[in-house]
Structure formats: structure tokens, C-alpha cells
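Engineer: sharing a model prediction with you, sequence too.
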Amino acid sequence: MSETFNTDEKVKRLVEKAFNESLDNYTVDILNATKIGENYMGSVHNVKIKRNDKEEDDIKFHLFAKMAPHEGCHRNTSPIRAMYECEIHSYENIFPELVKFQKDKNVAIFQPFAKSYASSLEMGAEALLMDDMKMKNFKLIDHRAKLDLQHATLIMREIGKFHALSFAIRDQRPELFKYLENNCRDIFYSNDKMSSTLHKAVTNIGTAIVKSYDTSSRNAKEVESLQNFIKNLPSVLNSVLSLDNAGKYAVINHGDLEIRNILFRYNDAAEPHIPTDLCLLDWQLTRLGSPALDILFFIFICTEKELRDNHYNRLIVEYYESLATFLRQLGSDPQILFPYEILLEHLKKLSAFGLYNAIWIVSLNMREICDVPDTSTIKNEDLYVQSLSVVPKRGYVERVRDIISDLIKYDYDF
């Protein structure tokens, strides 16, 4: 850590801002909250606050501080500031309006995000202070383990409800939707340095996967499709992210639906392993786009072939039925705003987004701990590309080839 950057001091200033009082009468304990490979775009810390005149275990608040990386090299290779601006905008401007809209409609409040207490846009020290949802019995699960149907189903249902809010607001409060979409344009893939880095890494890994196939004719379709995908990467990504593809069906996307960004709660004592609630973290890539983008991102990064073979269609139906049910509760007609046939059309024409992200993100997720890059030490784009171009030794190539096989089976255009 830089000698001139004091994380504890930055966090304490954020706490003072949140509660508008001095910390002279409080003890603030700040502990690192993540392990290697759990967070690439910052550092996160557990923050415990208690009064000095109270008993040792009388904690006033359990909070969670998320701090932007301050190292110049890392900030020069990723759109760090824009990502924190995006997340802060989500917590301070988007989420309160989503909650208020639901209250006005007198429905049970759907709120799959933590409460935010304070934020900072100080250059080089961007940060958020939020509820520590783990103290409310939410848990992370192993992002390297196989995802089961129960967890996948809950995620699909909750994504559907989240997207339904955008459709309802666009339908009933167009001026509010216009306000919400401000600062909801893509800031990650459209960033020149980030897109250049990702294109090179995806090309490197994709080329290695092409070489992994044998020369038998039974693999010809997969090889040809992957080669064409790699050859046309920039135009492919620009096309799928174009708002022209979403049109009147554009909604606010989470943008980064990885398992590492989802907390689960298990409130059914009779079935303690089945999740009942979730909380979504890391809203740094929130953007306007087709609902299919969130679905494709989640399914092809987080599920494996066995689950898709048995339940892919069911998961899509679960998503849509959840979206449609919530839309009706909010007072809008899903058949008018987002017909099921349009969802299937978008999944087909935007499927390249799922493959693109699976190639580099699944690579990160399946690495041995010793191979997880320390992003704070990256000095330039070439090293960044190198850090993202590792092909994990166990199971990775087969997993991506399974994705390619499934995309062809579903007749998806990638």
C-alpha cells in the first residue's frame, strides 16, 4: 500500500460523513473483508462501530466499505472512476426511485440491494459505505462450485422482477425513466483501453480453445463459428451493446451478474440449503440495455452444461413469468411491454455477449489461487492482457467448448 494512502483514515472520514458526527466517542474497527481473487476493482472492508462507554460487544453498526484502487497503474488500465461514479449513481439516484415507485403502487417492496450510508468521489479515493448484509444472514457461496437449480432459479426470478421495474416505470412514468437512464450508458466495454485489453485477452484465449479441438469433421461447426467470432470481436461487441438492438425494450441492467456478486439468505428451516432471498452487489456496470444481456451474462458464466441441458428452457420461463407477474402487480401489461417472443429473439441475436464474457471471466473464476492476478501490480496494458489471457489447466477449455456447443444447439447467433 502506498505510504501516502491511509485506508483506515479514508474509511473513518466516510463514517463521519454518514452519521454527521465526530468519532471521538466511538471505536471504529476496520478489517479487510475479501480473500485473493474475490474482488478485482477495489478493496472491501468490514467496519464495526461502537461507543466507547458501552460494553465490548455492543456494536452500534456493522458496515461495509468499498474503496476504489488508488494505484495509478491499475487506474490507467481500467475505467475505475467511471465505475465508481456509476455505482454511486445507482445507490443514490436509481435505487431510491425504484423503492418509492413500488411504495406508490402499494406492492411488497422488492429491494435486492444494500442500504447505502455515504459515498465519496474524491479523486483516487472513490468509496461507498453500505450495510454489511452478512450481518443480516446473507452469505456468499463458492463461485467455483457448481450452481444448482434452486440458486439459479431464484436468480432468474429476481432478475425478472428487477427488469420489470424498468418496464413499469417506462410505461407509467416516462419522465422518471428518462431521469433514471441518465448515467446508465455503458462505461466498461465502451472504454477504449478496457475494450482493447479485453479484445486481446479474448482473442488469445479463444485461439487456444480453437487449437484444443481435434481435426475431426464433427467439430467443424464449433471451430468455424469460434474462429469467425474471434475474427469479428470488435464489431460483434459493438453490435450487441448497441441500444438500437434493445429499442423500446431497453431496461436498467445490473451488468455483472456473477456468483461472487450475489449474496443469498436461507430462511426456511425445513429446507436450509434452498435460498429464499438474495442481495446483489457490485453495481459498477449498471447500464441501459436489452434484458437478454443480464440473462446471457449470468447463464453462460455461472451455469454448467449439465444444468443447461436439463433446465435451460425452464430457467428462461422462470425469468419471464416472474417479470410478467411483477409487471401486472405494478399495473402494466407484460404482453404489450415485453412479449415472450421478443425475449427469445433478443437471446438469439445478442448471444455473443454471453460467449464473449464467459471466455475471460470463467478463466478468472477457474484459476488456481496462485494464478489469480494481483491487479494492483499491473504496470501497463500488455501486462494486463497477459494477466487475463491465462487458460486454466483443469476443466476450463471443456467448459467453454460446452458453451459453444450449446449456443449452436440453441441456434443462437454468435
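Structural biologist: All right, it came through fine.
Engineer: make it CA atoms for all contacts and neighbour counts henceforth
Structural biologist: Will do.
Engineer: residue contacts, Arg157?
Structural biologist: Contacts of Arg157 were listed using C-alpha atoms under 8 Å, 6 or more residues apart in numbering, and they are 318-323.
Engineer: also this one, for the comparison:
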Amino acid sequence: MVSDSEITHLVKTSLENDEHLREIIVNIPRHSKVEGCIGEIIFVNANGIAENNERKYFELAVKYLRYDRKRIESAIYSTVIEFNMYNRVLPSLQMFLSENGLINELYFIPKQYECIVSNIENVIIMENLKYTGYKLHDKKKNMNMCHIKMVIQKYAKLHAVSFAFRKQKPELFQELTKVLVEKDTMKHAVIYCTEMRESTLNNLDTALKIFKENGDEGLHHLLRTAVPKHPCDVLWDILNTEEMKTALCHGDSWNNNYLFKYKKDDCTKPIGVKIIDWQLSGIRSPVCDLSYFLYSCGSQEELEKFDEILEFYYETFSSFLLKLGNNPQDLFTFADLKGHWKSYGLYGVISCLNSLKVQLSDQVPIASNCGDGSERIAIFDLPVSDMSLFYSRLKSVVSHYFSVIN
């Protein structure tokens, strides 16, 4: 566990460099350290005197991972990916947008103060979103259409700007995303992370079993046919499909990676969203983000409006591309989008086997540090408190996927 003195030093250094503060005071409240999936998250508050001699105040979240021989390689890959996203890729996209007269279009990404990566540790210091009015959506409840459309809109803009950036600056795009390709966390995890492979297989077996127990022989057969081998090997095949029409994807599209802001106490209509945790980012089909998100966060009610959601996504995507000076018909058509769902939608189905288990469990997912060649992340195969709800959500996902591809 990282010490208070280490955190204090990191925060002071960050605010000195980024905000040009002096006489910095850092306070780490009791019980402010939280064990995350692959490291610690420490919430701190700090203040210091700015260049205009006024004291500025900050509420910060510090994500900290110290490497050692017990840290699984997939976890280390993920921190390198997130470091590159916050330190290079996302700032470059924002600069590209500014060059095209589009300001604050990536406002859904949290403000980041410092990224530190070395041979022994990885540190990311960012704004504590809870102090600016953002909060998590109840993970056990499906998101309504207001939430769904808000997230879909942000993904559409992220995907569109990556298409435009690659079209207009292909060499720079390739250089910026080189690390995302070479250290693709998901590709590594689906093959080498023992716990992910075990959990995903167990969750597939649970899905097949629950369909059979409830008399859904048709869904049982369809899912078994679509995933005839280990589900992680199917994910590997999807991730390694040669595809020219790809985008920069967030990659971790489950409930707890979105924080929403509301007007007063009306939690049905968000007025803002922040997308967090960019460790699984990669260059993939946009449908990898979309299917993972919709299948993890939507219920049958939302999935019945699939055509409306897809049209809303593409309208946002295409209009944003036009603002950036590109013709969407040359880069990614609506027909391409629908075709991609048939080719890559299974990524979302398999991913939600894990995410639904986590979302519908009362337990908190925690990573385990295992050495001696054993790589385990005990975060997916959690007990579900309401199996009838799990069955209902799962049935709507599988039914929807096969209705689309057939």
C-alpha cells in the first residue's frame, strides 16, 4: 500500500508543475483509500497559492499501481495503455479538434493533472468527479434512454474524431496509437489471464444452464452454436479480425465507468456524463464499444429501441465527421455500422456475461496479486443476488443479438 508521504509528494509535485502553485497543503482524509481492481485509488484534497496570490482548492483522485513480480502482466499493460491515453492520445485528439474550431467536444473525459509511469510505479492524478456533482448510476438497474443516448453521443464523437484524425494525419495517428496496438490489454487478457478465462467460461456455462432450466432451448442452441469453443478464444478471434474501418474505442463499457450529473434530484435525466477508466482502450470496430455498452447497461425496453439508438449514433457520428471536413460516406456508412453489428456484436454478448455478473452482485470486484506464473483477476465470477433479474437481462441480450444477425 502506498504511504501518505508518497501521495503527498506526488500531489505536490503535480500541482507545482501543472498549476504553478506554491505553499501547497495536501490532506488525505481517513478511509480515503480504496482498493481498486488493479491498484489503489486515494481521494485527497489540496490547496496552494497561485501566481495571482489567490489560494486555489482541489479535490483529486489518485490512481496508483506499484509494479512488483506479483503484479499480473495484463494489469501492467492496462496502466501503460491508460497512461498513453491520458498523456498522449486524448490530448492529441483535443488539439486536433481545436484546430478545426471545435472546443470542449471531449469534455466527457475527466480533467487529468499528472501521469507518471516508470519501471516501479504508475500514477494518474485527476479531478475527483464526485465533488463536481457526478455520481454512479445504480449498477443493478438498467439505464433509461436518456442515459443511453448521452453515452452513445459521446462514443459517436470519440469514434468520429478518430476516423477523421487517421484520415487527415495517418502517420501521426499510427504513431500515437502504436502502444494501444502493441500492448492491447484485452488481447493479452483473453489469452493469458487465467481468472478471466475461467470466469468467462463459467459465466457462459451459467447462461447456457439458466436458458435450459427455463425452457429456452432455442436460445441455448443459438448461444452454444455462436460460441462453440472457449468464449475467450472467440473474443480473441474477434479482436484479431482484419478490419480496415476501425476507431479508437474506450473498451470498458460497463455501468461503473460512467458518472452522470443531474439537475437537482432528478436522476432520470442526466445533464452530463464523464467516461472513466481507459485501460482497455484499443483500435477496434466501433461496435465493440456500442454492443458492450448496450448489452451491459440496457434492458429489453431499451433494446426494443435499437433502430432508434443506432440511427441516433450514426446521425451524431456523421454530422461530427462533416464538421471535421470528412465525408462519412467515404469512411464509415450506416450500412457499414449495421454490418459491423453482425460481425462484432458477439463481442458485446460475451463481454456482458461478465459485466452483468458484476453489476448484479452485492460484492465488490477486487483484483488478486498472484505470482509464480499464475495470473488471476478475481473480478468477474461473482455471486448474483437476483438470478431472475440476471436471467431476464441475459435473455433480452441474447434474443436481441440473434434477431439482429438473422
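Structural biologist: Cool, the structure landed. All figures in this text were calculated on a predicted structure; none of them were measured in a lab.
Engineer: ok so, going back, and the contacts of Arg157 of structure 1, which is closest to Trp360 of structure 1?
Structural biologist: Closest approach between the contacts of Arg157 of structure 1 and Trp360 of structure 1, by C-alpha to C-alpha: Tyr319, at 25.5 Å.
Engineer: map the closest one onto structure 2.
Structural biologist: By TM-score structural alignment, Tyr319 of structure 1 lines up with Tyr313 in structure 2.
Engineer: that match touches Leu158, doesn't it?
Structural biologist: No - contact between Tyr313 of structure 2 and Leu158 fails when scored by C-alpha atoms under 8 Å: they sit 11.3 Å apart.
Engineer: could you list the buried residues of the longest helix anywhere in structure 1?
Structural biologist: Longest helix of structure 1, by residue count under DSSP state H: helix 305-330. In terms of neighbour count (16 or more other C-alpha atoms under 10 Å), helix 305-330 of structure 1 has its buried residues at 305, 307-308, 312, 315-327, 330.
Engineer: so after that helix, what's the next helix or strand?
Structural biologist: Downstream of helix 305-330 of structure 1, the next assigned helix or strand under DSSP states H and E is helix 334-337.
Engineer: tell me what that following helix is packed against?
Structural biologist: Judged by 3 or more C-alpha pairs under 8 Å, 6 or more residues apart in numbering; DSSP states H and E, helix 334-337 of structure 1 is in contact with helix 305-330.
Engineer: hmm, 7 Å instead?
Structural biologist: If you count contacts as 3 or more C-alpha pairs under 7 Å, 6 or more residues apart in numbering; DSSP states H and E, helix 334-337 of structure 1 packs onto no helix or strand.
Engineer: now it: how far from the chain's centre is it?
Structural biologist: Helix 334-337 of structure 1 has its C-alpha centroid displaced from the chain centroid by 26 Å (C-alpha atoms, centre = their mean, to the nearest Å).
Engineer: average distance between it and structure 2?
Structural biologist: Helix 334-337 of structure 1 differs from its equivalent in structure 2 by a mean of 1.0 Å after superposition (mean C-alpha distance after the TM-score superposition for structure 1).
Engineer: all the strands of structure 2, residue numbers only.
Structural biologist: Assigned by DSSP state E, the strands in structure 2 fall at 22-27, 33-35, 40-49, 55-66, 112-117, 121-127, 134-136, 247-249, 258-262, 270-275, 282-284.
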